[in-house]
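1. Build me a structure from this.
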Amino acid sequence: MATFKSNKSIGLDLKNAIMTGVSYMLPFIIAGAVLMGIARIGASMYGIENIWDASHSESANNLIRIFHDFDGFGGLALSLMLPIVAGYIAFAIANRPGLAPGMIGGILAGSLGTGFLGALVAGLIAGYIVKFLAEKVKLPRALASAGPIFILPVGGTLLTCIIMMYIIGDPLSMMNKGLEAWLLSMSGTNKVLLAAVIGGMVGFDLGGPVNKAAVTTAMALLASGIYDPNTAAQVAIIIPPIGLGLATLIWKHRFPASLQEAGKASTLMGLIGVSEGAIPFALANPKIILINVLGSATGAAMAVGLGAVNKAPISGFYGWLAVENWFIYIISIAVGSLIITLGSLLFFKVDENNDDKKKEMVKTESKTFSVTR
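-> Prediction:
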C-alpha cells in the first residue's frame, strides 16, 4: 500500500511539473503565433505567401518590410518554446536553482534534434538532479549562500548536459526522427485516419490522461515541423465545449438549470481553448462521451483532410486567423460542434430534465391557491 501511495505521489509530481512548464510556455507561443498571424494575414493582402523569406526585408514597400519583421518577432517568441518548458518543469521540481539547468537542457534538446519530448525529459532530469544536490550537498554555514546561486545551477547544468549529450540524447533523437519519418510517410487516407484518431482521443476524456497523451504527442511533433497532429488536436480540443454549449442555448428545455448555466461557461471556455468546459455534461450523462468522440474525430479529420494547417499549439479563437486555410479550419470546428449539438438530443431528453417546468407549475399553483383563498 505504501508503494502505491509513493508511485501515485510521484505520478502527481510529474504531472504537476509538466503542466507548470506548459503553462509558462503558452504565453510565448500565443504571443509568437498571433504576431506571425498578423504578419501573414497582412502579407496575404499583397499576394505574398512567404513573408518569412529574407528577400522581403529589402522590399520597397514599407508595410511588407514591417510584416516581415513582425513574422520574425513571432518566430523569435516561438523559438523560446523548448527552453521555457524545460526550465519551468525544473523550476516546479527544484525551485529557482533548477531554472538555469532546465533552460540550458531545453536548448540542448533542440540542438540534439530530440524536439519537445527531449525538452520535457531535460526539464525533469534537471529538476531532479538539482533537488538531489540540494538535499545531499552540505556546505559549511559560511558558504551556504553559494549553494543556490553557484553550486546547484552549475552542477545541475553540467550533469543535465552530460546525461542529455552522452546518454539519452541519441536514443531520444532516433525515436523522434523515426516517428517523424513514419508520420511524414502518411498521405491521403492515412493522414485523415491519424487526425481522426487524435481527435477522438482528445474528445474522449476532456483534459484527462488520454487527451493529454494525444496533445503532448502532437506538441512533440510540432517542434519537429510536423503539423497535422497538432492541427487535429487543436480543432478537437474546442469542439465538445462549443457543441454542448450551443445545445443548451438551442434546446434549453432539455437541460436542467445547472447544465444551462454550465452551457454558458462551456461555450466561452471552448472559444478560448479549454476542453474542460464540457466535463459537467459528461458527468451528468456519460453516454455523451460517444458523441464527443465522434464530433471531435470528424472535425479533426475534416480540417486535416481539406488542408488546414495550425503551426502553433493554440486552439482559442485568437489563433484561428493565423492558421493556413483558416476558413476550412473554422468550418471543420463548426461541423464537429454541430454533430455534438445534434447528438445531444439522443441523450438529454425533455422528460429527464424538466426541473424548470416543474418549478414554474408549483409557483403557478401556489399563486392560484392564494388568490382563491
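
2. contacts and neighbour counts: CA atoms only from here.
-> Noted.

3. quick one: the closest residue to residue 115 other than its chain neighbours from residue 10, how far?
-> Once flanking residues are discounted, residue 115 sits nearest to residue 223: 5.5 Å by C-alpha to C-alpha, 6 or more residues apart in numbering. Per C-alpha to C-alpha, to the nearest Å, residue 223 is found 27 Å from residue 10.

4. These two: who's more crowded?
-> More neighbours surround residue 223 than the other of residue 223 and residue 10, with 21 against 12 (other C-alpha atoms under 10 Å).

5. in terms of contact, does that one touch residue 116 like I think?
-> Yes. With contacts defined as C-alpha atoms under 8 Å, residue 223 counts as touching residue 116 at a distance of 5.8 Å.

6. Proceed likewise with the subsequent sequence, for comparison:
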Amino acid sequence: IAPGLLVGLISRIIGAGFLGGLIGGYVAGWAAMLVIAYVKVPKWAAGLMPTLIIPFLASLIAGLFMFYVLGGPIAAGTVWLTGYMKTLDTSQKFLYGMIIGVLASVDYGGAINKTVFAFVLALQAEGINEPITVLILASMVTPMGYTLAYFLGKLVHKNIYTPLEVETLKTAFPMGLVEITEGSLPIVLNDLWRSVVATGVGGAVGGGLSMLWGADSKIPASGLFAVPTMSRPWAFIVALIIGSVVTALVYLILKKPVSATDLQEEKEEEDLNLKDLKISD
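-> Predicted coordinates:
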C-alpha cells in the first residue's frame, strides 16, 4: 500500500495523471517483490520486514524510478494523447468509437474489456468523457440486442431461443440496463462465434455513433443511470437503440432456428422431478 500511495502522489505531482498512477502501481508491486526476493536480514530483524523494511525500500525504489525515469514520458504521453483526442475530426471520432465499441463488447466483461476500461478511464481523468461512454454503451448492446432478437424472431416466425434461454433473457435484460453484460453469458456460450459477431457489429455501430454525436457520461459506469450526467443524453439513447437493433438483426440472421429435437430434450429435462427418485435399502 505504501509504495502504491507514493507513486500515485508522484504521478499527480509530475502530471502523469491516472495513467501514471496505474502503471506506477505495477512498478510498486514489482519493487516490493524484488525486495522480498533479494533483501535478506538477520533473524532478529525478520519481524521488521513486512512492517518497515519492505514498505520503505519498495517505496524508495518505486518512487525514484517513477520520478526520474518513468514519470516524464508518461506525463508527455498523457498530454499528447489528450490533445490528440480533442482534435479528432468526424471520421476519426466514428472510427475510434467503433474500435472501442468492438474491443469493449466482444469478450463480455473479460480481460479485453477491462484493458479498454483502464485506457478510457485514464482519458476521463483528463476530462475526455466520450470514450468511456462508448464502453458503457458497448457493455449494454448484448443483453438489449439479444432481448430484441427474441421479439423480432416472433415477428418473422423464427425461434432462435430454447425455453431455458428465454428465461435467461428475463434476467439478462434488466442487468444489461445497468451495464452488467454477464447475464447474457449462458446464451453466448451456447453459440459463441455467432454471438461474438453479432455483439461486435452492434458494439461497433453503436460505439461509433455515440462517439460521433458526443455522448459524454460524467461517471465511468452504471448504464442508464449515467444518462442524467450527460450533456447530450439523446445521443447515447439513440446510439444505444441503433446498436441494439444491429446486434439483434445480425444475431437473428446468423442464428439457426431451435430444432424440435432440442426443444423436446429440454422439455424432458424440465419434466425430471427429484421427488420421483427413490433410494432403495
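
7. Residue 246 of structure 2 pairs with which position in structure 1?
-> Residue pairing (TM-score structural alignment): residue 246 of structure 2 is matched to residue 339 of structure 1.

8. What residues sit buried inside the one helix or strand its match maps to?
-> Element membership of residue 339 of structure 1 [criterion: DSSP states H and E] is helix 326-347. For helix 326-347 of structure 1, burial by neighbour count (16 or more other C-alpha atoms under 10 Å) applies to 326, 328-330, 332-344.

9. ok, the aligned partner of residue 317 of structure 1 in structure 2 to residue 151 of structure 2 distance?
-> In structure 2, the residue matched to residue 317 of structure 1 (TM-score structural alignment) is residue 224. Distance of residue 224 of structure 2 to residue 151 of structure 2, computed by C-alpha to C-alpha: 22 Å.

10. For these two, indicate the residue with more neighbours.
-> The neighbour comparison of residue 224 of structure 2 against residue 151 (other C-alpha under 10 Å) goes to residue 224, with 17 against 14.

11. I'd guessed the more buried one sits against residue 177; true?
-> Yes. With contact defined as C-alpha under 8 Å, residue 224 of structure 2 reaches residue 177; the gap is 6.0 Å.

12. Spatially, which residue comes closest to the equivalent of residue 162 of structure 2 over in structure 1, not counting chain neighbours?
-> When structure 1 is aligned by TM-score structural alignment, residue 162 of structure 2 is paired with residue 256. Closest residue to residue 256 of structure 1 apart from its sequence neighbours, by C-alpha to C-alpha, 6+ apart: residue 353 at 5.0 Å.

13. same deal with residue 288 of structure 1?
-> residue 282 (5.9 Å).

14. Can you tell me what the one you found aligns to in structure 2?
-> In structure 2, residue 282 of structure 1 lands on residue 188 (TM-score structural alignment).

15. That match and residue 160 of structure 2, how far apart?
-> For residue 188 of structure 2, the distance to residue 160 of structure 2 - C-alpha to C-alpha - is 12 Å.

16. Report the aligned residue range of structure 1 for stretch 45-56 of structure 2.
-> Going by TM-score structural alignment, stretch 45-56 of structure 2 sits over residues 143-154 in structure 1.

17. ok, residue 273 of structure 1 - contacts?
-> 237-238, 314-317 (C-alpha atoms under 8 Å, 6 or more residues apart in numbering).

18. Let's see that with 7 Å instead.
-> Neighbouring residues of residue 273 of structure 1 by C-alpha atoms under 7 Å, 6 or more residues apart in numbering: 237-238, 315-316.

19. Would you format those as CSV with distance to residue 158 of structure 1 and secondary structure included?
-> Shown next, in CSV, are the contacts of residue 273 of structure 1 (distance: C-alpha to C-alpha, whole Å; DSSP: H, G, I helix; E, B strand; the rest coil):
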residue, distance to residue 158 of structure 1, secondary structure
237, 39, helix
238, 41, helix
315, 37, coil
316, 39, coil
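
20. from these, which is closest to residue 139 of structure 1?
-> The closest of the contacts of residue 273 of structure 1 to residue 139 of structure 1 turns out to be residue 315 (C-alpha to C-alpha; 48.2 Å).

21. can you count the residues close to that closest one?
-> For residue 315 of structure 1, using other C-alpha under 10 Å, the count is 24.

22. Please report the distance of it from residue 274 of structure 1.
-> Between residue 315 of structure 1 and residue 274 of structure 1 the computed distance is 8 Å (C-alpha to C-alpha).

23. Could you name every residue contacting both of those two?
-> Contact criterion C-alpha under 7 Å, 6+ apart; residues shared by residue 315 of structure 1 and residue 274: 237-238.

24. The aligned residue in structure 1 for residue 121 of structure 2 sits in which helix or strand?
-> Mapped onto structure 1 by TM-score structural alignment, residue 121 of structure 2 lines up with residue 219. Per DSSP H and E: residue 219 of structure 1 is located in helix 209-222.

25. Okay, buried residues for that helix please.
-> The neighbour-count check on helix 209-222 of structure 1 (16+ other C-alpha under 10 Å) flags 210-211, 214-222 as buried.

26. got the contact list for stretch 6-14 of structure 2?
-> By C-alpha under 7 Å, 6+ apart, the residues outside stretch 6-14 of structure 2 that reach it are 17, 20-21, 24, 59, 62-63, 66-67, 71.

27. now do 6 Å
-> 17, 20-21, 24, 63 (C-alpha atoms under 6 Å, 6 or more residues apart in numbering).

28. Kindly report the same for stretch 93-105 of structure 2.
-> For stretch 93-105 of structure 2, the surrounding residues in contact (C-alpha under 6 Å, 6+ apart) are 113, 135, 138-139, 200, 203-204, 207-208, 211-212.
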